[in-house]
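Asks: below is the sequence, then the predicted model.
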Amino acid sequence: MPYWRRTEMGQPAPRTNSPWLTIALLCIGQMMIVIDQNIVNVALPAVQKGLGFSEANLVWVVNAYVIPFGGLLLLAGRLGDLIGRKTVFLTGVALFGASSLLCGFAANESSLIAFRFVQGVGGAIASACILGMVATMFAEPRQQAQAIGAYSFASAGGGAVGPLLGGVLTQFLSWNWIFFINAPIGAVLVLAGLRSIPKDKGQGLGKGTDFLGAALVTAGMMLLVYTIVDAEKVGWASARTLLLLPLSLLLLVGFVVRQATVANPLLPLRLFRSRGLTAANIVQFMMIAGMFGLLFFGTLYVQRVLGYSPLQAGLGFVPIAVVIAGVSLGLSARLITRFGQRPMLYSGMALIVVAFLMLSFARVDGTYVVDFLPASLVMGLGFGLAAPAMMGLGMSAVTPEESGIASGLFNTTQQIGGAIGLTVLSAFVSSRTNSLTAAGENEAHALLGGYHVAFLLAAGFVLLALVIGAAMLRTGPRPAGAGQPEQNAVTDSTDVPVL
């Protein structure tokens, strides 16, 4: 249900809460979840030492979260449409906060891994509906663009802030606090959300309770995510990967067949008839596959080549978060309103390509100010322009009643794109680094040679996303004129947003 309505006399109903307060609460929830996905990496050595993790099991501190998170997003998004997005969001936040507290108190390997799995479930349930709620909060295009810009900042800014916060908490307190910090934030969000977030009724479980479809997509997505993250360790040609990958794809094919034949599908396939939604998801898949190259290999370059500590490396990502905040929260909405979503999407992706090309010239004896900072600023500008436009194009192509499943689809695409992108980039980096090492290069030069390959490949991913977007969206809606916003396919411009 949309978050606006008219009274019977045609006059807007009185507001009971500020819609921007709701946007703020949703964005805080999104940032908390995104930060948690990045904050753990910095603390892994401390976790290993504190709980006596074996090297083989340490990766499961990450994977135990990623697998349920990626596997449950579609189901959680659809549940938001059926039983109400507010209910699903607050349930997810409560579960995420409680399991975070348990993670902080974990006393051994098995308990931390188990609690991280539950935390991934809570994160998926909470985040699946956020974009759908944000995108349907306003009918007026400029306000909608501002709201989506705030969501984009929460997502990207959380990714940039995560390593810094992880370094600070681990260095000055302990690894436990990377989990403890979520508990009070989650509690405040739940209490404030119960009062401030408008309640939406949902369509009812009878409109789409496809239990078999839910089982197929959840099992298929979890197995696919597991196979991807596991392939980096055991190899794509290993017997386990060659068995599990086709099995996961078979489950997902079964899900698609089920959706094409069942009366009330979990994911209505008619959504993909929308060129905007389909193109936005493909573009996001390719763009996120490349962006993970900055967050992962950029951090490694600053630490392993330039010699920065984890805390210093985290501080090094603050400028990109500041730029993304400035562009997403202020500039992007005005530019989208004036020039339209597609030009901003293309311009932003072009800047991201330029930033990766700049990083491919980073030097072994370089400096942060010369070799990393300029590229990261260009990257922040590009992402701040591209992300709100991309999400706006996708979400404007669905009805408010289906915004939950569309939001879950966006999040799923992001998770799979990041996992596949990082795995592919890592494989090429390892190959290039090993080749240079065998040729007699020292460690720093060999590592940097691998990182150069990652940055060039990431540029290629985003460039391909730009080409695909331009091809698929060439017949999309254009701005009505200079200074006029694009019409939104989701809402009628006469609707009045009220809470």
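Replies: In hand now; what should we look at?

Asks: when you work out contacts or count neighbours from here on, use the C-alpha atoms and nothing else.
Replies: Will do.

Asks: name the residues that touch stretch 279-298?
Replies: Residues outside stretch 279-298 that contact it (Cα atoms under 8 Å, 6 or more residues apart in numbering) are 159-160, 349, 356, 390-391, 393-394, 409-410, 413-414, 416-422, 425, 451, 454-455, 457-462, 464-466, 468-469, 472-473.

Asks: where is the longest helix in this protein?
Replies: helix 403-438 (DSSP state H).

Asks: one more to weigh against that first structure:
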Amino acid sequence: MNDQPERTGWLLAVALTVQFVVALDMSVVNVALPGIRDDLGFAPGGLLWVVNAYALAFGGLLMLGGRLADIVGRRTTLMAGLALFGVASLGGGLVGSPGWLIAARAVQGVGAAALAPVAFTLIAVTFPAGPARARALGLWGMAAAAGGAVGVLAGGLLTEWAGWRSVLLINVPIVLAAMAAARFSVPPDRREGPPARLDAAGALLVTGGMTALVLALVHTGTHSWGSATTLTALGVAAVLLVAFVVVEQRVAQPLLRIGLLRQRSVLVANLFVLLLFSGQFAAFYFTSLYVQQILGYGPIRAGTAFLPFCTGIVIGSLTATRTVARFGVRTLLVAGGLLGAAGFGWFRLAVGVDGGFADSVLGPSLLASVGIGLCVVPMGTAATTGVAAREAGMASGLVNSSRQIGGSLGLAVLATVASHTTDAEGGSGPAGPSALVSGYATAFGVAGALLAVAALSAALLLPKRTEPVVAGAAASAESPVTAPRGDRTRLP
């Protein structure tokens, strides 16, 4: 009896679980921060590092994590990442001091940096181009969105019912289940051709550059854009990343083959991801502030306010799965970007001091999330078009880095924009509800503009019409990850 379909189903379940838990841990601790502060005695300003330690390690190591999957093997990278993530979660839930908790969160970020790219890679190389991959990518997008949104709700429920430590310890049984399923479903790593070598110089440069960039962005909440701290971190990031590009063009087996970005589909996909998540992450942040600080929601009720977003992502992703073969990548990216932009524009008009969930949150959330859901499948398709399976981890690390940097950059920039608007409205005294809402509304407007620019980039830079996706054989270690021929156009 052929058990390949069953194994493939379990492999998909593993990839979705990994994506869900990585996204979950970006947001699940936020609601638990007050309890963590009171229990462990964090000093003022130190609590932010419970969040930043994860973001820094995750963002800084994504490119390296993606390439490791290509070099040492996808199954090996997956199992090591799960083990590291699980041990760090267990340790974080048992620690008794601020320093150890921050260290545990950093190690979680290291594990997540290995897991996020390999989850995407497993889908790209396992499912043939066509309906099968479209369905898998749609579910992958739903898992990512659900993880981020459920994290807020789960953080509130777990903290209230079982204490803050439970938000970390809950990862342990999830990781153990994923490891058991992975041992059954993920094929053993095979060595074909000459052994690949890790580009050590490139790994050091891109890790240092990405870490410096994320550090600069997450610190803009406490240091202005023009401060010596921010400018120094940005300068270091620029120098290291430029050096990385130079080195990658001179080594035989680069961490990132720069020629990958000469493929129009890959380049536009990463630009689209950068812009989309710049707007989306920031908009979610300000939605959370609005429902808690203006509408007066508690943690659990604030979490439930994000459920319409999960619903919209599901609707958009399912629609894209069923229509990408008919309409093509370009059309769905443009339509999704414009719908998302309209949703955030609606937020800008709807939020108010006297607003409520039905008139200020529900409609805009559904419209924006349906648009974002429409983009998930075509983004994944475009990001892997024409990429050899042996470089799938490289492409996955790149698109995940674009997503992480986009989210950090958008949040930093829009937080500054909102703060300036609030200060201008509120004068010299403490900001009142009206001034806060003005700041939030401005941030939503900028988020909508970013998604509109993303849609414009897809409209101008992608081919006018992609050919229908046709199901085919799974990619081999040497064959390209197949995709519509219309997406194979290269930049001049």
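Replies: That came through fine. From a predicted model like this one, the values you see are computed outputs, not experimental measurements.

Asks: ok so, going back, just the buried residues of the contacts of stretch 279-298 of the first structure.
Replies: Buried members of the contacts of stretch 279-298 of the first structure, counted by 16 or more other Cα atoms under 10 Å: 159-160, 349, 356, 390-391, 393-394, 409-410, 413-414, 416-422, 425, 451, 454-455, 457-462, 464-466, 468-469, 472-473.

Asks: show me what residue 59 of the second structure aligns to in the first structure.
Replies: For residue 59 of the second structure, the aligned residue in the first structure is residue 70 (criterion: TM-score structural alignment).

Asks: so how far is residue 23 of the first structure from that match?
Replies: Computed as Cα to Cα, to the nearest Å, the residue 70 of the first structure to residue 23 of the first structure distance reads 24 Å.

Asks: those two: who's more crowded?
Replies: Higher neighbour count among residue 70 of the first structure and residue 23: residue 70, with 28 against 21, using other Cα atoms under 10 Å.

Asks: surely that one is in contact with residue 414?
Replies: No - in this structure residue 70 of the first structure lies outside contact range of residue 414 using Cα atoms under 8 Å: 9.0 Å.

Asks: thinking again about what came up before, report the aligned residue range of the second structure for whatever helix or strand comes next after the longest helix of the first structure.
Replies: Next in sequence after helix 403-438 of the first structure, counting helices and strands by DSSP states H and E, comes helix 443-472. Per the alignment by TM-score structural alignment, helix 443-472 of the first structure matches residues 432-461 in the second structure.

Asks: does residue 241 of the second structure touch residue 209 like I think?
Replies: Yes - contact status for residue 241 of the second structure versus residue 209: in contact at 5.2 Å, counting by Cα under 8 Å.

Asks: show me which of the two is the more surrounded one.
Replies: More crowded of residue 241 of the second structure and residue 209, by other Cα under 10 Å: residue 209, with 25 against 21.

Asks: what's near enough to touch the corresponding residue of the first structure for residue 74 of the second structure?
Replies: In the first structure, residue 74 of the second structure lines up with residue 85, judged by TM-score structural alignment. Residue 85 of the first structure makes contact with 79, 129, 133, 200, 202, 404, according to Cα under 8 Å, 6+ apart.

Asks: out of these, which is nearest to residue 153 of the first structure?
Replies: Distances from residue 153 of the first structure to those, taken as Cα to Cα, are shortest for residue 133 (15.8 Å).

Asks: what about the aligned partner of that closest one in the second structure, neighbour count?
Replies: Correspondence of residue 133 of the first structure to the second structure, assessed by TM-score structural alignment: residue 122. Each residue near residue 122 of the second structure was counted by other Cα under 10 Å, and the total is 23.
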